[in-house]
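1. Below are the sequence and a predicted model for it; my questions follow.
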Amino acid sequence: MNKNFFENQSHYRLLACLAFLGYFFLMFGNGMVSLTHPDEVFYVQSAKEMVQHNSWLTPLIFDWRQFEKPILFYWLMAGVIKIFGPTPFVARFWPAFFGILGVLTAYGIAWTLFRQKRLAFLSGVVLMTSWIYLALSRAVLTDMVFSIWVVMALGAFCWGYYDRRYREKGIIVFCVLCGIAILTKGILGLLFCMTPVLGFLIYKKDLDFLKTRSLLWGILLLAAIAVPWHVLMYRWYGQEFIQEYWQNVHVRRIFEAEHPKSDKWYFYPLLMIGGVMPWSLFLIPTAGLVYRLFTTSTENRDRFAFLLFWIVATYLYVQPAHSKLASYIFPVFPAIAILIAYSLERILEGDVEKFFNKMAESIGYLMAAVFAGMGIAAIVMAKKYSSYVPDMLPVYVFAGAALLWAGALALASAKKRYGTQLAINASFTCLILLVMFSSRPSIEPWVSCKDISLVLNKTDQSPTTLLTSKFYVRGVRFYTDRKVAVININGKGFFSPHPIPFLNTDEKVLSFLEQQPVTYGIVRKNDLGDLYRITADGYHLQELDDIGGKHLIKIEKKS
């Protein structure tokens, strides 16, 4: 990874290279696995129903309005679905596209801050090969799209701040992107964009940077983008919109955990460390190097300050909320990738104390042990849960390749070939991706309702309402286009209410079964046990199929 090679390349060529790599890591093969439950099918089903009902302003789910998110992501989804249909690749196109765009933006921000092409290129590579970035680029969620609007807004600020020729344009573009972020995920779009910038400018004692007419124009454009849809929804739906969109989505999640198991103080710190695998161990020299340079030298201090304000501001908003998800903290990862790339650049240059080079060597050995351990663990776990792994060949291939990667990484570390070490580290993500592709036949039945729904569609074409488990209801609706009801004995309703029957008592289930002579359903094992108990006296329950832990059943009254 010769530095002169990178410095002699044009930005266009380096960006084109990152875009090509980004396509492979983040978009290639996105149509191989069917849309998964419960989240992917939620967003795609909403967009599909918007197209079916020609409802381009109001998001829908189960043929009824829903305000889980603002409208922009649904517009993007509905647009491509209307043209190309709701296929997996089409549905995952926008998250993957924005994932690639985020890689290019990280390059641009790193270049703006440090003016080193190899460092900027490394920022893009670290980001695209981080496992959390790979995962969210390949999932139909709003968070990748939202996060990249935020990242591009912060990039526009950097552009205007560090090159004052573009101050006016930078402020206007920042405000426009901030407005688009609000239209994608609500008030967090404003907070995640504005807080790092204001904190940084206060730290720099440079709030005068904002004293320009372009800020007024920017605010007007922000309002023109973000406000009209919200006003229209309030005028059309009044308190229903306020209750669902503001109270339930924005306020309730601060005080109530949607997923109680993740409501731990250490959830986000561990995620920020683990999310950048296979680069996690490099956070140790990164933290030490940044701390030393920040406290003992003025060189690049304000650049580090900006990246740290970016990370800390986002963290301080999401940490106090009881509803915690991996995707909520996602906007910090481009900043973390740039900091890691900075330390990698210094190690490659040899422009650090021997301690840091020794640490890089040690990290190589440790990561080699991690790779080898993953290969061995894959075989052990596959044999332990053999019923879930119909074909062991992909497991053995992965284990062998992981051991090969481990050996190569250990050898590169021993010879102090840090560039080779980094290339091997990054390419391990490629191995993970290839194994996922080859494991598709084993994985898909467990993560998607498609296969079991196809069997149901062949078995029954009646218009009756289907009975499903809570976890499967969105997937069953998407793949069958049938009305659905949920069985979840003693369970709580959806965090965001769905306009479908929710049967959480024996009496409600029996009342539902009375309404139609034959009921088909797709349920989990625990719900199947409840149904056997509830229907023991007056109904005949028949199991028709079992795919990926999903039981296809038929219930009819005893004659």
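-> Looks like it arrived, so ask away.

2. use CA for all of it now, contacts and neighbours both
-> OK.

3. In stretch 61-78, which residues are buried?
-> Residues of stretch 61-78 classed as buried: 61-63, 65-75, 77-78 (neighbour count, 16 or more other CA atoms under 10 Å).

4. for stretch 84-98, same thing?
-> Neighbour-count burial for stretch 84-98, counted by 16+ other CA under 10 Å, picks out 86-98.

5. any chance of those residues in CSV, with secondary structure and distance to residue 110 too?
-> Listed next are those as CSV, based on DSSP: H, G, I helix; E, B strand; the rest coil; distance: CA to CA, whole Å:
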residue, secondary structure, distance to residue 110
86, coil, 36
87, coil, 36
88, helix, 33
89, helix, 31
90, helix, 31
91, helix, 31
92, coil, 27
93, helix, 26
94, helix, 24
95, helix, 22
96, helix, 21
97, helix, 20
98, helix, 18
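
6. hold the first one in mind and look at this next one:
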Amino acid sequence: MRSSSPVRDAGLPMGVIALVAIAVLLVWFGTLDARHLLRPDEGRYAEIAREMFRSGDWITIRYNGYKYFEKPPFHLWVTTLGYELFGVGDWQARLAVALSGIAGIGAMMLAASRWYGCRVALLTGLAMLAMPMWSVAGHFNSLDMTLSGALAGVLAFMLLAQHPDATPAARRGWMLACWVAMGVAILTKGLVGIALPGLALVVYTLVTRDFGLWRRLHLVTGIAAMLVVTVPWFWLVSARNPEFPHFFFIHEHWERYTSTVHARKGSIWYFVPLLLAGLLPWLGLTPRMWTVVRERAGAVRGAGGKPFQPALMCLIWFAAIFAFFSLSSSKLPGYIVPVFPALALLVAVALDQINEKSWNRQINALLVLAVVGVAAAPYVATLSRDSNPNEVFRAFAVYVGVAFAVLLAGMLLARRLLRTHGLLPSIAAFALSMFLTCTIGLLGHEVMGRRASGVDMVPAINAVLKPDMPLYGVGMLDHTLPFYLGRTLTIVAEPDELEFGAKQEPKKWIPTMEAFVAKWRDGQPALGIMGLHTFDALTAQQVPMYVVARDGRRVVVSNFPLPSSPSSHPAASATPAPRTAP
């Protein structure tokens, strides 16, 4: 059953909806290859999957050849499958997050359609598409979106199962799908996949005193289904690697949440600006979203017990996850991406009840933002930093100007459509222009991200790197070059996040700089990747080094003269690599 809010305009023809959906999918998936991978997450997970693809070992996760047990494998499995089907590359590395983002939108639209009707389902999809955090996370190779897509499935399938008109068979089926999605969430990022839904459910039942809800969760069969999804990998990896359980469950869960062991500190307000940015186009609807919850929109009493309140569940889902990560001692921006599907459904119900006058104010607010953004583009062109010179900011400013110009045009179109065709076409233009604005801005980041990726150094490195030649990461773990080179690094002196793996297999790394220098001088041709300070320090020690390539972040050197300058002085033969893509 759906809410009683009136439909005030005819909506959009199915043909138009189909064309818009196709266009959105083309933009969503067609832009995955438009940027090179960024460090650390994008390069790390792309490389782990590449090593899994090359080795054929889908159980013991390795990064740079070292055991890497910080996260479970589902995201990596999907990425590796993409490599199997389409080859190794940037867009294949992002395929898992892109699919997760679209799957999350589809699941929430399905739940919204069941509770509130097709109009609200369409509005839910538009709301999620226009949320900057969702669209950006759906194009950034990280576990956060894969987890968020799975958790969107958990929420949506639970909402579908708890509809009062659901038959016993349908409720059982949707709840089994919910538990399976929870298993996927656990296989993506660990016990948080069950902790977050469990926390939301406990809070909901305490607030509503609807303890009968627990009888409708099909706990026995559901938990069995979740265990079928999760236990095989945990069993196999623990059997092959006895050190796994303590590191994964104690260090990566309890210590990560309760301490700053990973140096990811942040105040309790850390996620507030990220929430505001992620909900930016819909912030003006916040009072209406609260009204939707307070008036129990969609709640209908079933055959027995208290009525299930889908809007309240979405609010509690958001609040529980937001509070959980705000209280954690470890914080990263992507942690709160799972809150946005629940907020999107509340936004959609609020939009379904909005009048033209109020909606016009929403358009005007974003119109002002668009004007400010266009005006700010020339200022961006004046910026300069050590890592990114002014020429980079000048190029990025063009994207900023175009992005906000698109937003400006979209808001003007939304105003016109409101007058001529009604609310729904206007809302669609509003949401789609915001989606395009975020997409263009993200594409523009390539002018900065390309430099960080090191991809322009690859041709010069490949010109001298031989298959049997050692490749050292000297005092640093580079997160992108190994992927683009198709080679793992031997870590020197600083294991970074590979400390656990280095302890398990100590012969695979060189623990001191002195031992590395001795190895470097032994006559075997080798290359090393190092930071600028390390390069300067080794140069001062007169360690023989010939610069193969360098950028503003790192230097790649050899211990043998380069063919183009055999008589040149070591370390004085620095020649920047040609800045061409591989």
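-> Now that the structure is in, tell me what you want to look at. Just so it is clear, the structure is predicted and the values come from calculations on it, not from any experiment.

7. mind listing which of the buried residues of stretch 61-78 of the first structure are in helices?
-> 72-75, 77-78 (DSSP state H).

8. can you give me the helices in the stretch 51-200 of the second structure?
-> 74-86, 90-93, 95-116, 118-130, 132-137, 143-161, 168-189, 192-208 (DSSP state H, counting those that start in this stretch).

9. For the alignment partner in the second structure of residue 381 of the first structure, give me its contacts.
-> Aligning on TM-score structural alignment places residue 381 of the first structure opposite residue 380 in the second structure. Contact analysis of residue 380 of the second structure by CA atoms under 8 Å, 6 or more residues apart in numbering lists 393-394, 396-397.

10. where exactly do the helices run in the stretch 251-400 of the second structure?
-> 256-258, 272-278, 286-294, 310-326, 340-352, 356-380, 390-420.

11. what does the fifth one correspond to over in the first structure?
-> Just to be clear, that refers to helix 340-352 of the second structure. By TM-score structural alignment, helix 340-352 of the second structure lines up with residues 333-345 in the first structure.

12. hmm, who's touching that stretch?
-> Contacts with stretch 333-345 of the first structure, where a contact means CA under 8 Å, 6+ apart, come from 102-103, 106, 110, 118-120, 122-124, 126-127, 133, 151, 272, 276, 279, 282-283, 285-286, 289-290, 304, 307-308, 310-311.

13. mean per-residue distance, it to the second structure?
-> Here the mean offset of stretch 333-345 of the first structure against the second structure after fitting is 1.8 Å, by mean CA distance after the TM-score superposition for the first structure.

14. So what's the gap between that stretch and the chain middle?
-> Stretch 333-345 of the first structure has its average C-alpha position 20 Å from the chain's average C-alpha position, going by CA atoms, centre = their mean, to the nearest Å.

15. Then stretch 425-435 of the second structure?
-> With CA atoms, centre = their mean, you get 23 Å for stretch 425-435 of the second structure.

16. One more: stretch 241-250 of the first structure?
-> Centroid displacement of stretch 241-250 of the first structure relative to its chain, using CA atoms, centre = their mean, is 22 Å.

17. what's the matching range in the second structure for it?
-> By TM-score structural alignment, stretch 241-250 of the first structure lines up with residues 244-253 in the second structure.

18. Quick check: buried residues in that stretch?
-> Residues 244-245, 248, 252-253 are the ones in stretch 244-253 of the second structure that count as buried (16+ other CA under 10 Å).

19. Tell me how far residue 402 of the first structure lies from residue 394 of the first structure.
-> For residue 402 of the first structure, the distance to residue 394 of the first structure (CA to CA, to the nearest Å) stands at 12 Å.

20. same thing with residue 193 of the first structure?
-> Using CA to CA, residue 193 of the first structure is found at 43 Å from residue 394 of the first structure.

21. The two: which is more packed in?
-> For residue 193 of the first structure versus residue 394, the count of surrounding residues by other CA atoms under 10 Å is larger for residue 193: 28 against 18.

22. contacting residues around the closest residue to that one other than its chain neighbours?
-> Distances taken as CA to CA, 6 or more residues apart in numbering put residue 150 closest to residue 193 of the first structure, at 5.8 Å, once the chain neighbours are dropped. Residues near residue 150 of the first structure by CA under 8 Å, 6+ apart: 177-178, 181, 189, 192-193, 331.

23. Most neighbours among the residues you listed, which one?
-> Result: residue 178 is most packed of those (other CA under 10 Å), 34 neighbours.

24. what's the counterpart of it in the second structure?
-> Residue 178 of the first structure maps onto residue 182 in the second structure, by TM-score structural alignment.

25. Then residue 551 of the first structure?
-> Matched by TM-score structural alignment, residue 551 of the first structure corresponds to residue 555 in the second structure.

26. next one: the helix or strand that its match is a member of to chain centre, how far?
-> According to DSSP states H and E, residue 555 of the second structure maps onto strand 554-558. Distance, stretch centre to chain centre, for strand 554-558 of the second structure: 31 Å (CA atoms, centre = their mean).

27. Give me the mean distance between that strand and the first structure.
-> Counting by mean CA distance after the TM-score superposition for the first structure, strand 554-558 of the second structure comes out at 3.5 Å.

28. Which strands and helices lie in contact with that strand?
-> strand 527-531, helix 532-540, strand 546-550 (3 or more CA pairs under 8 Å, 6 or more residues apart in numbering; DSSP states H and E).

29. Tabulate those (a markdown table), appending distance to residue 56 of the second structure and mean neighbour count.
-> Shown next, in a markdown table, are these (distance: least, CA to CA, whole Å; neighbours: other CA atoms under 10 Å):
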| stretch | distance to residue 56 of the second structure | mean neighbour count |
| --- | --- | --- |
| strand 527-531 | 27 | 24 |
| helix 532-540 | 35 | 15 |
| strand 546-550 | 32 | 25 |
